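Asker: Build me a model:
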Amino acid sequence: MLTLPADGSNPDLSLLYDVNGLAKDAPSWVDGAVSWIGEYGILLGLGLLCLTAWLRARRQPDAPVAVAAVAWAPLAAAVAAILNIPIRALVARPRPFVEHTGLDVLASGKDDFSFASDHATLTMAIAVALLLAERRLGVLAVLFALLQGFCRVYMGVHYPTDVLGGYALGTAVVLLLAPPATAVLVPLCRSLARTAAAPLVAARGRRDGAAQAPYDSGSGTGHPGSGIAA
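Answerer: Model (predicted):
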């Protein structure tokens, strides 16, 4: 089990108290808003960004490839969340409010382990995958993920290192598994483009077999895992 010193010499614990201390001085409506955003709002926002990226990808010159890149975002988040299950059990770090007093806890029912943060893992996985697929939306998604980490510490339900661990896990899953994901998702989307499900992967006039024009540099849509917008 991972434990922390109870005194102020530990920067992880000190930062937790500093950030969570903001909740003690904030109006109740601010605490309520941060709690809702940290629990549900940012995940919903990232879902809308994924939807926007998908709609834009369907209009790319090689739409099936662009859609495959966007599809990797939610899939990578799911894979990262599953991998975090044994990590949490192995590390077995209790929630901060279990071992430390004086925290203003803004979420109830958090009786599972703390490291790594599921919310941080999910949001950063989506953000990094979107950054590879759709540069502009990806930058916004990364900002959302960073805000997610702040909210979880503010709410008193995670140590800062829980958040950093989630960020690292989400990023690693996206980058390390992108090549095999590309090998599966691109052919799958190309196949779908030749079926009745074609509207899912290509807007009208962008069916598979269209001219392979270069990607629009402004949109930043590329292959999953390339890290470079063509």
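
Asker: going forward, measure contacts and count neighbours with C-alpha atoms only.
Answerer: OK.

Asker: Could you find the closest non-adjacent residue to the one residue sitting closest to the centre of the chain?
Answerer: Residue closest to the mean C-alpha point of the chain, counted by C-alpha atoms, centre = their mean, is residue 123 at 1.9 Å. Distances taken as C-alpha to C-alpha, 6 or more residues apart in numbering put residue 145 closest to residue 123, at 5.1 Å, once the chain neighbours are dropped.

Asker: circling back: need the contact list for the residue nearest to the centre of the chain.
Answerer: Going by C-alpha atoms under 8 Å, 6 or more residues apart in numbering, residue 123 touches 42-43, 46, 77, 141, 144-145, 148, 170.

Asker: What helix or strand is it located in?
Answerer: helix 118-133 (DSSP states H and E).

Asker: before we move on, what about residue 156?
Answerer: Going by DSSP H and E, residue 156 is not part of any helix or strand.

Asker: Measure how the longest helix seen in the chain sits relative to helix 118-133, angle-wise.
Answerer: Counting residues, the longest helix found in the chain (DSSP state H) is helix 160-192. Using axes from the mean of the first three to the mean of the last three C-alpha atoms, to 10 degrees, the direction of helix 160-192 lies 50 degrees away from that of helix 118-133.

Asker: Proceed likewise with the subsequent sequence, for comparison:
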Amino acid sequence: MASADGGSSGPDVDLLYDINGLAKDAPGWFDHAVSFVGEYGIVFGLGVLMVCAWWSVRRGPDAAQGVAALLWAPLAAGLALLVNVPIRGFVRRPRPFLEHQGLDVLVRGKTDFSFVSDHATLTMALGVGLFVAHRRYGLMGIGLAFAEGFCRVFMGVHYPTDVVGGLALGTAVVLLLAPLAMMGLTPVAARVGSSRVGWLVRSRRTTVSLAVAGPEALPAGRPGAHRDKGLAA
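Answerer: I've put the predicted structure just below:
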């Protein structure tokens, strides 16, 4: 079914106009703020959460597993973006402002295809990866990913389904490949933790505490144990 402006219509387009319509009613400073947050701010915020989670997990007895999960988060995000390249080329969906009139486009220069949203894919992969390492910071990261999705539609550069597809893609890549990734990254993190730069994986205070407590205090290597510690952190 076609709309009056020559583009397709339906719930996806209706929701696009509803959310983007908020930008028309908002003051200019708010639109600029959302544009900055949607382009750069949320990604920066996720980076801050990564640093906070790293500082927390390295103080626990399962630090190697926690740090390995944090390493997997950006790797998974990069892999998800690579997976999105052929998806975009296959679907070849134009940006919404190219098919629909009257949208308030807050960011110019977007000439690539619309489905799937790279920003939604990236932020959700980082958020879910954070959740694997540390539940509290992970929930914050997932919340930021949903905020990113809203910003992309608010800015007029993506359809809601572009965002939903990105959130799903980022989640799928992280969770489906996490067991294999953790098998490879955990030994690497453990080796770094016992090296001269071991502070990257385990805080000095934790290392001293484990040495004083003896071998029985060492982590048993139970999968996902670092996540339980994250809840209490």
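
Asker: tell me the contacts of the residue nearest to residue 123 of the first structure?
Answerer: By C-alpha under 8 Å, 6+ apart, the neighbours of residue 145 of the first structure are 42, 120, 123-124, 127.

Asker: Just send the residues you listed back as CSV, with distance to residue 134 of the first structure too.
Answerer: Formatted as CSV, the contacts of residue 145 of the first structure follow (distance: C-alpha to C-alpha, whole Å):
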residue, distance to residue 134 of the first structure
42, 18
120, 20
123, 16
124, 15
127, 10
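
Asker: Out of these, the closest to residue 163 of the first structure would be?
Answerer: Using C-alpha to C-alpha, residue 120 comes nearest to residue 163 of the first structure of the contacts of residue 145 of the first structure, at 5.5 Å.

Asker: For residue 23 of the first structure, see how far away the closest one is.
Answerer: Going from residue 120 of the first structure to residue 23 of the first structure by C-alpha to C-alpha, to the nearest Å gives 20 Å.

Asker: Ok, residue 181 of the first structure next?
Answerer: Distance from residue 181 of the first structure to residue 23 of the first structure, by C-alpha to C-alpha: 41 Å.

Asker: Could you do residue 186 of the first structure as well?
Answerer: Residue 186 of the first structure is 46 Å from residue 23 of the first structure, where distance means C-alpha to C-alpha.

Asker: same thing with residue 111 of the first structure?
Answerer: For residue 111 of the first structure relative to residue 23 of the first structure (C-alpha to C-alpha), the value is 21 Å.

Asker: the more surrounded of these two?
Answerer: residue 23 (21 against 10; other C-alpha atoms under 10 Å).

Asker: Which residue is the nearest non-sequential neighbour of that one?
Answerer: residue 31 (6.1 Å).

Asker: Correct me if wrong: that neighbour contacts residue 22.
Answerer: No - assessed by C-alpha atoms under 8 Å, residue 31 of the first structure is found out of contact with residue 22, at 9.2 Å.

Asker: So which of those two has more stuff around it?
Answerer: A direct count of neighbours by other C-alpha under 10 Å for residue 31 of the first structure and residue 22 places residue 31 higher, at 21 against 14.

Asker: and that one, what helix or strand is that in?
Answerer: Per DSSP H and E: residue 31 of the first structure is located in helix 28-36.

Asker: Is residue 207 of the first structure in a helix, a strand, or coil?
Answerer: coil (DSSP: H, G, I helix; E, B strand; the rest coil).

Asker: From residue 204 of the first structure, how far out is the nearest residue to it once chain neighbours are set aside?
Answerer: Of all residues not flanking residue 207 of the first structure in the chain, residue 193 sits nearest, at 6.1 Å (C-alpha to C-alpha, 6+ apart). As judged by C-alpha to C-alpha, residue 193 of the first structure and residue 204 of the first structure stand 11 Å apart.

Asker: cool, residue 73 of the first structure as well?
Answerer: Taking C-alpha to C-alpha, one finds residue 73 of the first structure at 24 Å from residue 204 of the first structure.

Asker: who has more neighbours, these two?
Answerer: Neighbours were counted for residue 73 of the first structure and for residue 204 using other C-alpha under 10 Å; residue 73 has more, 28 against 10.

Asker: List the residues that contact residue 36 of the second structure.
Answerer: Applying C-alpha under 8 Å, 6+ apart, no residues qualify as near residue 36 of the second structure.

Asker: how about 10 Å then?
Answerer: By C-alpha atoms under 10 Å, 6 or more residues apart in numbering, the contact set of residue 36 of the second structure is 30, 42, 106-107, 151.

Asker: export the residues you listed to CSV and tack on neighbour count, distance to residue 66 of the second structure and secondary structure?
Answerer: Putting the contacts of residue 36 of the second structure into CSV (neighbours: other C-alpha atoms under 10 Å; distance: C-alpha to C-alpha, whole Å; DSSP: H, G, I helix; E, B strand; the rest coil) gives the following:
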residue, neighbour count, distance to residue 66 of the second structure, secondary structure
30, 11, 38, helix
42, 20, 23, helix
106, 17, 38, coil
107, 15, 37, coil
151, 26, 30, helix
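
Asker: okay, now residue 148 of the second structure: neighbour count?
Answerer: By other C-alpha under 10 Å, neighbour count at residue 148 of the second structure equals 28.

Asker: Wait, it touches residue 38, no?
Answerer: Yes - using C-alpha atoms under 10 Å, residue 148 of the second structure is in contact with residue 38, at 5.7 Å.

Asker: any common contacting residues for those two?
Answerer: In contact with both residue 148 of the second structure and residue 38: 119-120, 154, using C-alpha under 10 Å, 6+ apart.

Asker: Return the member of these nearest to residue 232 of the second structure.
Answerer: Nearest to residue 232 of the second structure among those, with distances taken as C-alpha to C-alpha, is residue 120, at 28.9 Å.

Asker: What lines up with residue 12 of the second structure in the first structure?
Answerer: Matched to the first structure by TM-score structural alignment, residue 12 of the second structure sits across from residue 12.

Asker: distance of its match from residue 30 of the first structure?
Answerer: With distances taken as C-alpha to C-alpha, residue 12 of the first structure is found 24 Å from residue 30 of the first structure.
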